[in-house]
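**Q** coords please:
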Amino acid sequence: MTPHGITPLPAGHRLAPRPALHAPYDGGRRDRRGAQPGDVAALAAVWALTRAVMLALLVVDRLGDSGVAGEVHSLYRAWYEQLAHGAFPIHDVTWQYPPGAALVLLSPAALPWLTYFQAFVLIVLVCDAVVTCALARAGVRGGWLWVCGLPLLLNLPLARYDVPVTAVAVLALLALRSRPRLGGALAGIGATIKVWPLLTLLGTPRGPGTRAAWGAAVASAAALLAVLVLGFSNTLDFLRQQGARGVQIESLGGTALHVARNLGWPGETRYQYGAFEFVGPYVSSVSRLSLLLTAAAFCWLVLWRVRARHWGPATPFDAAFAAVLLFTVTSRVISPQYLVWLLGLAAVCLTCRHTVMRPAALLVLPTAAVSALAYPLLYDDVVAGTAVGCTLLLVRNGLLLLATALACRRLWRSAVRPG
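**A** Have a look, this model is predicted:
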């Protein structure tokens, strides 16, 4: 015994470090489990088979009465021709996208030996394959959700530019694990294309990694916008069209108006601003309520960020998924291609075994399947507001609401009130 009553340690022995109350964020590296060769082969085979079916459905394009491929053949091609002459669409009510969308719409020019439609679809398939490879490398469960979930939307993903946008967001989230500047730069580029990829930075833990990611996002977005402003005219004309949008029939507010119309409300649907929207009494009030709900969602996310104290390996993934869910359900639109975003983010969540989003992520699968019934298969019923159309929207949006409630509750409990 020493004079102070402390027994000295034997020579060469060291005290074990005190366990931390909350394990520090490690970028998710401890949870990265690469797929086995058999898993990769099976995933590749299923990807090839399902994408071949999706491509065949797009070429035939006889599902429902929608003409899914027409968006690429006519609208995207018309925008491409304007952009190729150095000008963004002006006074075009259908052009409602940030200027970075020009990168995707002009990309078929890299394949001049193909038609615009062929080149666009091929680029979408390449982006799809990139997402699949990235997810398989990060965690095979996420790869399976993406590979099996995307075909639930039938041929729609191949004829919209949401898969390339989702690819940027997925790569941004996965890069944040070990290269926050790269992740931030990708998120900034994604934000100039479709805005929502910026939400991938919401859950980055406090510290130098977050500052590096946000700094890189601002720098990349500013640099790309500067290039587009200098290289094109009418770069910011899309802002004029955003404010004029109404309540699209597939939105949460649109579902309420569908039910109200069946109960005697005198409103009707009209094709305007590139979509079917409601016109009639109280539509403007429903639109304002949607905007208020979006503002409330933003405030809740800010509150979560301020109150959050516990970051785990999956927190950045979980926060991005919950945030996009919130902004989706409060949107005045909720187009079926929004499910592409949610499938991608849900898949990223499942790459980490510490995710708390598994129930909400799996709910995206039936939501996508019901969305495909609503569009393109039974879209005439949705537009007409028949009992079948109303039921499809009630089920689809009900599933979205349930997934959002689960995601927000679990995100709050995991980061603010764990245990």
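**Q** alpha carbons only for contacts and neighbour counts from here, please
**A** Noted.
**Q** now stretch 79-96, how far from the centre of its chain.
**A** Relative to its parent chain, stretch 79-96 has a centroid offset of 24 Å by Cα atoms, centre = their mean, to the nearest Å.
**Q** which stretches of the protein form strands?
**A** In the chain, the segments counted as strands under DSSP state E are 268-272, 275-279.
**Q** Quickly compare those strands and say which is most buried.
**A** With neighbours defined as mean count of other Cα atoms under 10 Å, those peak in mean count at strand 275-279, which reaches a mean of 21.
**Q** The structure of the following sequence is requested for comparison with the preceding one:
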Amino acid sequence: MNRSRVTPGPVLALTALWLTTRALMLWLIVHGAARLPGGGAVTREVWRLYFHWYGVLAHGSFPDHDTLWQYPPGAGAVLLAPGLLPGLTYFQSFVLLTLAVDALTAAALVRAGTAAGRSLLGAALWTGGLPLLLHLPLARYDVQVTALAVLSLLVSARSPRAGGVLGALGALVKVWPALVLLGTPRGRPTRTAWASAVWTGAGCLAVLSVFFTHPLSFLREQGGRGVQVESLGGTVLSLARHAGWPGRTRYQYGAVELVGPQVHTVAAVSLALSALSLGLLVLWRVRARRWSEATPYDAALSAVLLFTVTSRVISPQYMIWLIGLAAVCLTSRHTSQRPVAALVLAASALSTVAFPVYYREVVDGTWAGCLLMLARNGLLAAAAVLSFARLWRAARPPAGKTVPVTEPRPGAGRLPERALSAP
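**A** Reported below is the predicted structural model:
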């Protein structure tokens, strides 16, 4: 891949920013039990829940009849990985590995940003955007999942097969990275990427089924989830409490959910909106007539945004996914998602205010908590709508015009352009 002349100054500045911000995040991790935002609530999931699952997995079984286990079998590999580091506690190993994956992601974005015609804005967004979530990213395994999605997108232009493999591995850990294959260019790249993803997924599932029992136990628990208090539907129900709705909150399925009349209706509406989002994305794919090097990136961000907003659950760590995908978009100067990336950063900052700082207000459904979630989810909804609208416009040139259409060239780092007439 050709490299543009990039002075070392910006890269050194990004390195210094990464080191400084990650040192602050580690400081918050170490002092998590002190009277800081969220206290030990942020890190409790690792040393209590993840460590418990590690013990179950180490005995050759996925958690069965555990309402908190709602993850595909690939998550087991991530949760077992800390056991490979000797001399450290499970918590220390988990944080260290997460930090290493964070550094790998930042390095990949820097490398992509220093290519000819590319931008370091993506690396800057990841480096400076992740700390908006305080120390939460180091206490969840979503950084690892996001890294697989980011790497899948970045390598797909040169090797659709490798992109498909990485996308499949990400999907085996947390499903959503399968969406990064949505924008692969038509023809051979799509067939190669999707075929390699299917074969990789099937092969890994077969291996996991040999060495572990109950690999699909997560499906039973995932189907029972309700409406989380932080979701868009949860915000509607929380506001309805001020109008006399008799529902309340309850901790179940690993999240604080709302229970009461009409909750199942709201959940059904969320699922219907997710189905509608899938239909819109398929329609875009069928009708798109113009691809640029940024189209796969933009499509991935738009798809994940749509499914996040319409989900019954919007946990704060979901923002890690969006920051990572927005960062990939900004590595390309042809992206249509720059204003969307700004909305993602604003929503991430508000997510931190909601959790862990004012989470009690959110759970209790006070006016402050409701307005906070209304603002955060409003930003996410606006980002999703804007993202899809800009993706649609970028791929649909005016009728009768001759437009540049990008097609893959085997072994090329960038996609060449060729003029074709739009129908």
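**Q** What does the TM-score come to for these two?
**A** The TM-score (TM-score structural alignment, normalised by the length of structure 1) is 0.91; 390 aligned residues with a Cα RMSD of 1.3 Å.
**Q** quick one, what contacts the counterpart of Val357 of structure 2 in structure 1?
**A** Here Val357 of structure 2 is matched to Leu377 in structure 1, going by TM-score structural alignment. Contacts for Leu377 of structure 1 (Cα atoms under 8 Å, 6 or more residues apart in numbering) come out as 63-66.
**Q** try 7 Å
**A** Counting by Cα atoms under 7 Å, 6 or more residues apart in numbering, Leu377 of structure 1 touches 63-64.
**Q** And Ile123 of structure 1, how far from Tyr116 of structure 1?
**A** 11 Å (Cα to Cα, to the nearest Å).
**Q** Excluding chain neighbours, what is closest to the residue nearest to the spatial centre of structure 1?
**A** Nearest to the mean C-alpha position of structure 1, by Cα atoms, centre = their mean, lies Trp341 at 2.5 Å. Excluding the flanking residues, the one nearest Trp341 of structure 1 by Cα to Cα, 6 or more residues apart in numbering is Thr166, at 5.5 Å.
**Q** Now for the aligned partner of the one you found in structure 2, how many residues are close by?
**A** Alignment note (TM-score structural alignment): Thr166 of structure 1 maps to Thr146 of structure 2. Applying other Cα atoms under 10 Å, we find 25 residues neighbouring Thr146 of structure 2.
**Q** my read: Thr146 of structure 2 touches Gly324, true?
**A** Yes - using Cα atoms under 7 Å, Thr146 of structure 2 is in contact with Gly324, at 6.2 Å.
**Q** how close does Arg332 of structure 1 sit to Leu303 of structure 1?
**A** Arg332 of structure 1 sits 23 Å away from Leu303 of structure 1, going by Cα to Cα.
**Q** the more surrounded of these two?
**A** Shown here are Arg332 of structure 1 and Leu303; by other Cα under 10 Å, Arg332 has more neighbours (26 against 12).
**Q** Now do the same contact list for the aligned partner of that one in structure 2.
**A** Aligned by TM-score structural alignment, Arg332 of structure 1 pairs with Arg312 of structure 2. With contact set as Cα under 7 Å, 6+ apart, Arg312 of structure 2 has these partners: 226-228, 231, 233, 267, 270.
**Q** In helices only, show me those residues.
**A** When DSSP state H is applied, the contacts of Arg312 of structure 2 are split such that 233, 267, 270 fall in helices.
**Q** who wins for neighbours among those residues?
**A** When neighbours are counted by other Cα under 10 Å, Gly233 leads those with 25 neighbours.
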